[in-house]
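# turn this into a structure:
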Amino acid sequence: MPGPEDFRFDGIGTRWEISTPRPLDAGVRARLLTLVERYDGDWSRFRSDSTVSAMAREPGRYELPAEAADLGWLYRSLYDITGGAMTPLVGGSLERLGYDAAYSLRPEGSALPAPRWEDVLTWNGQVLTTFAPLVLDIGAVGKGQLVDLLAVELRSCGVDSFLIDASGDLLHRGPDPVSVALEHPYDPARAIGTVSLAGNALCASASNRRAWGDGLHHVLDGTTGLPVSTAVGTWTIAESTMVADALATALFFVPGSELEQTFDFSWLTVFSDGSAAYSAGFEGTLFS
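This is a model prediction of the structure:
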């Protein structure tokens, strides 16, 4: 359970909580907040002063921090595996349906497919070169990556045991496992099971989060610009929060067994008809 010593703050549009055996001192807290602000200033499509917003205004060559290399590799891998359904170029599609910088939640017209990667973008390590104005959206991966970056910062400050909770995306480090409830896809007040976290990450994605209008939600198929309607909730466990976060979204597009050919993780998918599929190594317990 959270204690009074836990560090709570808002960042990248979500609520964070870092639990540690002892309170973090002011210097450590300041370093963590500086990192969150820097990441948001580079990658947010909701800030007019971000690098990503600059890409939406003008094509060109953009150099981003070191984490861009891992981000680009992971997105390109999943773009290829999902046949373009999972893509960082879906930002314009989200804006078209109303999930824009102003959070208008009012669709501007029919669904808009994302542009093809090879037509508008090259992503080489830290350097992104765009050939047309585009709305980059790293929402399926960015929060998980920031969790991992905060973990590196904590360890550099000598903090080795912690639980980072980024609004339900979790990273645990330390000797004592924690039990986590798996939220029901249709009822946040209920759980469908539990999982024990022991030195790894747990991420989830659900179509009931960031939902608006008539069947609209944030998990879009880049090839059509339409919300996915088959899966309603996914959970993933991996060593890296970035990988777990990305694969929780990828499970909306391809079976977990296919993703297991490339990634080391365990998973659970609940579908709109009430059925479920999960990996042989999934560490959770589902309620009957």
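
# make it CA atoms for all contacts and neighbour counts henceforth
Fine.

# run through who's touching stretch 53-63.
44-48, 51, 126-136 (C-alpha atoms under 8 Å, 6 or more residues apart in numbering).

# narrow the residues you listed to those that are buried.
44-47, 51, 126-130, 133-136 (16 or more other C-alpha atoms under 10 Å).

# could you redo these as a markdown table and give each row secondary structure and distance to Val270?
Output for the buried ones among the contacts of stretch 53-63, formatted as a markdown table (DSSP: H, G, I helix; E, B strand; the rest coil; distance: C-alpha to C-alpha, whole Å):
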| residue | secondary structure | distance to Val270 |
| --- | --- | --- |
| Ser44 | coil | 30 |
| Arg45 | coil | 30 |
| Phe46 | coil | 30 |
| Arg47 | coil | 34 |
| Thr51 | helix | 36 |
| Gln126 | coil | 36 |
| Val127 | strand | 37 |
| Leu128 | strand | 35 |
| Thr129 | strand | 38 |
| Thr130 | strand | 37 |
| Pro133 | coil | 36 |
| Leu134 | coil | 33 |
| Val135 | coil | 30 |
| Leu136 | coil | 28 |
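
# looking at these, spot the one nearest Gly84.
Leu136 (14.4 Å; C-alpha to C-alpha).

# ok, that closest one - contacts?
Arg45, Val52, Met55, Ala56, Pro88, Leu89, Val90, Gly91, Gly92 are the contacts of Leu136 under C-alpha under 8 Å, 6+ apart.

# got the buried residues for the helix or strand encompassing Leu154?
Applying DSSP states H and E as the criterion places Leu154 in helix 142-156. Within helix 142-156, the residues scored as buried using 16+ other C-alpha under 10 Å are Gly142, Lys143, Gly144, Gln145, Leu146, Val147, Asp148, Leu149, Leu150, Ala151, Glu153, Leu154.

# one more sequence to fold, the one below, so I can look at both together:
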Amino acid sequence: MGSSYTVQYVRKAGGPTPGQVQQEVEAILQGIDQRFSTYRSDSLVGQFNQLPANRCQAMPADVLQLVRVGEQLSRQSDGAFDLTVEPLLDLWGFGPQAREEKVPDARRLAQVRERVGYTHLRIEGQQLCKDAGVEVDFNSIAAGHAVDLIVARMQALGVESFLVEATGELKAMGRKPDGSAWRIALELPRDDLQIAQQVLPLEGYGVSTSGDYRNYFEENGQRYSHTFDARLGTPVAHALAAVTVLAPTALMADGYSTLLLILGPEQGWRFALEHRIAAVFVNRVEGGFVSRATPAFNSIAGK
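Below is the predicted model:
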């Protein structure tokens, strides 16, 4: 995943040692890499992406599960969120097959857009099929899925209180030894400094923040982020710098934070209210940032 992970847990007598937990967690992450990595040609996703149109490939249950989650998010967002944006990421310079970060010409963009669209995917039994030369990219939800798998494994090991984080997505269960809640800091979306915007006590929720402030390039004074609106084939261009989502699973927190970032400050806000999503939106304004939280977020945060 090109990132890091942390696991903090309260160890009881007879509970797993840190070495045992590390071994279990890294086995899960290696499995995620072998199934979902777009940077490995031998991963299951890498193999599927190399298939021509009108071909199918057998997939494990969790890959098919994430395809269904992606389809749900695509339908809910009228196609703005899409798991098949991999060719666009490469074209604009953000993907594993990228050559350089630059704005593509209109002809090349039109050609690549013909290979993008979640409706080109279908599930047949235990197989994932494509009717066009699409390439899937699960990076918008795979990390949340990894966190959920680690959470399930920690519980199976008999651990009741822990905080799991992978690539910034996280989930907390139980409480610390002194009885207090796990506390996580929401970062102000600046690319120069790490500043805590808000500190949140957390139990039983997955947390994900999506933003455009770390992975972007500039050309002719215009900022282009790695977050794409699949309906347009271009990076998002609006004032929403970051959005944090709380959800019962890290997978859905991960997916919805990406979806809301794509939709932007107005459309995303309306979507969050309509679907009762616990979210904080951080918008760029002259001289800084302004944040606002949905009622669902405030009720969880105790405000």
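
# format the buried ones among the contacts of stretch 53-63 of structure 1 as a markdown table; extra columns: distance to Leu286 of structure 1.
Formatted as a markdown table, those follow (distance: C-alpha to C-alpha, whole Å):
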| residue | distance to Leu286 of structure 1 |
| --- | --- |
| Ser44 | 36 |
| Arg45 | 37 |
| Phe46 | 37 |
| Arg47 | 40 |
| Thr51 | 42 |
| Gln126 | 41 |
| Val127 | 43 |
| Leu128 | 42 |
| Thr129 | 45 |
| Thr130 | 45 |
| Pro133 | 45 |
| Leu134 | 42 |
| Val135 | 39 |
| Leu136 | 36 |
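
# and which of the residues you listed is nearest to Asp80 of structure 1?
Closest to Asp80 of structure 1, out of all of these and judged by C-alpha to C-alpha, is Leu136, at 17.2 Å.

# tell me what the longest strand along structure 1 is packed against?
Using DSSP state E to define each element, structure 1 has its longest strand at strand 187-197. The contact analysis (3 or more C-alpha pairs under 8 Å, 6 or more residues apart in numbering; DSSP states H and E) places strand 187-197 of structure 1 against strand 178-184, strand 285-286.

# to Leu24 of structure 1, which of these lies closest?
strand 178-184 (20.0 Å).

# how about that closest one, aligned to which bit of structure 2?
Mapped onto structure 2 using TM-score structural alignment, strand 178-184 of structure 1 spans residues 182-188.

# superpose on structure 2 and give me the mean offset of the strand or helix carrying Ala244 of structure 1.
Per DSSP H and E: Ala244 of structure 1 is located in helix 241-250. When structure 2 is superposed, helix 241-250 of structure 1 averages 0.5 Å from its matched positions, counting by mean C-alpha distance after the TM-score superposition for structure 1.

# contacts for that helix?
74, 78, 82, 86, 140-148, 169-171, 200-205, 219, 234-238, 259, 265.

# then stretch 63-74 of structure 2?
So stretch 63-74 of structure 2 is contacted by 35-36, 80-83, 118, 123, 126-128, 138, 141-142, 255-256, 259 (C-alpha under 8 Å, 6+ apart).

# ok, now how distant is the alignment partner in structure 2 of Ser279 of structure 1 from Lys303 of structure 2?
When structure 2 is aligned by TM-score structural alignment, Ser279 of structure 1 is paired with Thr294. According to C-alpha to C-alpha, to the nearest Å, Thr294 of structure 2 stands 11 Å off from Lys303 of structure 2.

# neighbour count winner among these two?
For Thr294 of structure 2 versus Lys303, neighbours defined as other C-alpha atoms under 10 Å are more numerous around Thr294 (18 against 7).

# check contacts around the more buried one.
Ala272, Leu273, Arg276, Ile277, Ala278, Ala279, Val280.

# which of these tops the neighbour count?
Ala279 (29 neighbours).

# that residue maps to what in structure 1?
Checking TM-score structural alignment: Ala279 of structure 2 goes with Trp267.

# helix/strand/coil for that match?
strand (DSSP: H, G, I helix; E, B strand; the rest coil).

# one more: Ala277 of structure 1?
Assignment for Ala277 of structure 1 (three-state DSSP): strand.

# also Tyr99 of structure 1?
Tyr99 of structure 1 ends up coil, using three-state DSSP.

# please apply the same query to Ala140 of structure 1.
coil.

# and the closest residue to it other than its chain neighbours, how many residues sit next to it?
Distance criterion C-alpha to C-alpha, 6 or more residues apart in numbering; nearest residue to Ala140 of structure 1, sequence neighbours excluded, is Ala246 at 5.5 Å. When neighbours are counted by other C-alpha under 10 Å, Ala246 of structure 1 registers 27.

# residue in structure 2 matching Ala246 of structure 1?
So, by TM-score structural alignment, Ala246 of structure 1 is matched to Gly255.

# roughly how far apart are that match and Gln47 of structure 2?
24 Å.

# got it, and Gln34 of structure 2?
Taking C-alpha to C-alpha, one finds Gln34 of structure 2 at 11 Å from Gln47 of structure 2.

# kind regards, and thank you for your time.
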